[in-house]
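> I'll drop the sequence and a predicted model, then ask my questions.
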Amino acid sequence: MRVVIAEDNVLLSAGLELLLGRKGIEVAAIVTDEPGLVAAVAEHRPDAVIADVRLPPTFRDEGIRAALEIRRAHPGLPVLVLSQYVEKVYARELLSDGRGGVGYLLKDRVSRVSEFVDGLRRVAGGGTVMDPEVIAQLMAGGGGSAIDALTNREREVLTLMAQGLGNTEIGTRLFITDNAVHKHIGNIFAKLGLPQADGGHRRVLAVLAYLNSS
């Protein structure tokens, strides 16, 4: 796997390059701003992008803007966004095209190397990965009517879906069978009014509905 990193913190970007290299992931380029990210993606055609939400010059939302721009220019390009804090509006924007291949993790997650690399690989494989802390804050914030219709177990399943886990992994975490997980996910899709076709796409839409409920 080859990635491009957009991060203005030199220590963090160097640390990312080192830990990814140890996991067999090549860092094709490290850039520090939005124009640099757009140019690096066009030049290197990476398998995935890792970008800080806030980049120079204003340190507001340049990173997420660049991520959205490169997703439009290169549809489906996997993007993993890193943030210092939970910023739910950015998480929603990242998922807005419903394509998958996106992730939103807090920077603290980088120190948990196995979790971070696993999340990156899930995103590169077309999955959707949301930081558990983002999900926890969304859960605490309450939901909309469709989300309110879910049972406690269905909410647990949707929470793990939002973290990028597959059916077998969800079953292991919740100590239930694959068939039970499949049934709960079917109920979630039905209650959220999602289409019957394309299970992978529906998983992204379910997570997006979850984000939009808070």
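Alright, I've got the coordinates. Numbering: from 1, shown residues only.
> contacts, neighbours, all on C-alpha from now
Will do.
> pretty sure residue 105 is in a strand, no?
Yes. Checked against DSSP: H, G, I helix; E, B strand; the rest coil, residue 105 lies within a strand.
> Could you check how far it is from residue 87?
Between residue 105 and residue 87 the distance is 10 Å, computed by C-alpha to C-alpha, to the nearest Å.
> Got another one to weigh against that:
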Amino acid sequence: MQVVLAEDSALLRDGLVRLITEGGFHVVEACPDAASFLEAVERHRPGLVVVDVRMPPTFTSEGIRAALQVRDRYPTTAVLVLSQYVEEQYATELVASRATGVGYLLKDRVADTADFIAALREVSAGGTVLDPEVVRQLLSRARNADPLDRLTPREREVLGLMAEGRTNAAIARALFIGEGAVEKNVSAIFTKLDLPPTDQDHRRVLAVLHWLDRTKES
């Protein structure tokens, strides 16, 4: 399988070329920046690309943005991203774009040659490989996520007025909107706070308790 590599460090780039070649792949081009990488992908249409997250000129997100472009333009090309640290946003965005033929590894894993080659083969075969540390941090963030963060500004206003004990009619008057609009916002609040209708619980009270817990913390 042909591989295009993008890594700005000449030393690491040469080392990766050697490792990837020893793994049975053919590195057709090794690029020092995102622009030349995208040109190489267009030229060779490889089966697999290996990309550093941070690339010149700003060393922020050039590499991952280039990787996402490859996934959009060439759906059959597998993508393995390497990063010095866990970049949760980038890892989530990469996997969310298409959860097959994709990998996100910390560069420390490259030191374990067998694991690195196994990851290359898994991703190139259409599998998904995520560094254990990436998985740990993503799961931790999911557990700690506050459902109130899902609400729109308008829904937050409505919930704040609900916490003051106001009826839908009073909320409508306060926000200069119709009662129907208030009802839609209230329904959206219940959905986003994972409060399905039950015979045992009062969803309006539970939603207000969520709000009061947040305001107490802040």
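Now that the structure is in, tell me what you want to look at. In this text, all values refer to a predicted model and were calculated from it rather than measured experimentally.
> quick revisit: give me the more crowded residue out of residue 105 and residue 87 of structure 1.
Per other C-alpha atoms under 10 Å, whichever of residue 105 of structure 1 and residue 87 has more neighbours is residue 105, with 26 against 13.
> so who does that one touch?
Residues near residue 105 of structure 1 by C-alpha atoms under 8 Å, 6 or more residues apart in numbering: 80-83, 129-131.
> Redo these as JSON lines? Include neighbour count and distance to residue 199 of structure 1.
Formatted as JSON lines, those follow (neighbours: other C-alpha atoms under 10 Å; distance: C-alpha to C-alpha, whole Å):
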{"residue": "80", "neighbour count": "27", "distance to residue 199 of structure 1": "22"}
{"residue": "81", "neighbour count": "27", "distance to residue 199 of structure 1": "24"}
{"residue": "82", "neighbour count": "25", "distance to residue 199 of structure 1": "27"}
{"residue": "83", "neighbour count": "19", "distance to residue 199 of structure 1": "29"}
{"residue": "129", "neighbour count": "27", "distance to residue 199 of structure 1": "16"}
{"residue": "130", "neighbour count": "23", "distance to residue 199 of structure 1": "18"}
{"residue": "131", "neighbour count": "21", "distance to residue 199 of structure 1": "22"}
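> Sort out which of these are in strands and list them.
In strands, judged by DSSP state E, the following of those are found: 80-83, 129-130.
> Next up, identify which helix or strand the residue most central in space within structure 2 is on.
Structure 2 has residue 92 as the residue nearest its centroid, 1.4 Å off, counting by C-alpha atoms, centre = their mean. In the assignment (DSSP states H and E), residue 92 of structure 2 maps to helix 88-97.
> My understanding was that residue 47 of structure 2 contacts residue 78; is that so?
Yes. Checked against C-alpha atoms under 8 Å, the pair residue 47 of structure 2 and residue 78 is within contact range at 6.1 Å.
> coming back round to it: grab the two from the ones in strands among the contacts of residue 105 of structure 1 that are most spread out in space.
83 and 129 (13.5 Å; C-alpha to C-alpha).
> list the residues that contact both of these two?
With C-alpha under 8 Å, 6+ apart as the test, residue 83 of structure 1 and residue 129 both reach 104-105.
> in stretch 148-160 of structure 1, what counts as buried?
By neighbour count on 16 or more other C-alpha atoms under 10 Å, the buried set for stretch 148-160 of structure 1 is 150, 154-160.
> From the contact counts, what lies against the host helix or strand of residue 3 of structure 1?
Taking DSSP H and E as the criterion, residue 3 of structure 1 maps to strand 2-6. With contacts defined as 3 or more C-alpha pairs under 8 Å, 6 or more residues apart in numbering; DSSP states H and E, strand 2-6 of structure 1 has these neighbours: strand 26-31, helix 34-44, strand 48-52.
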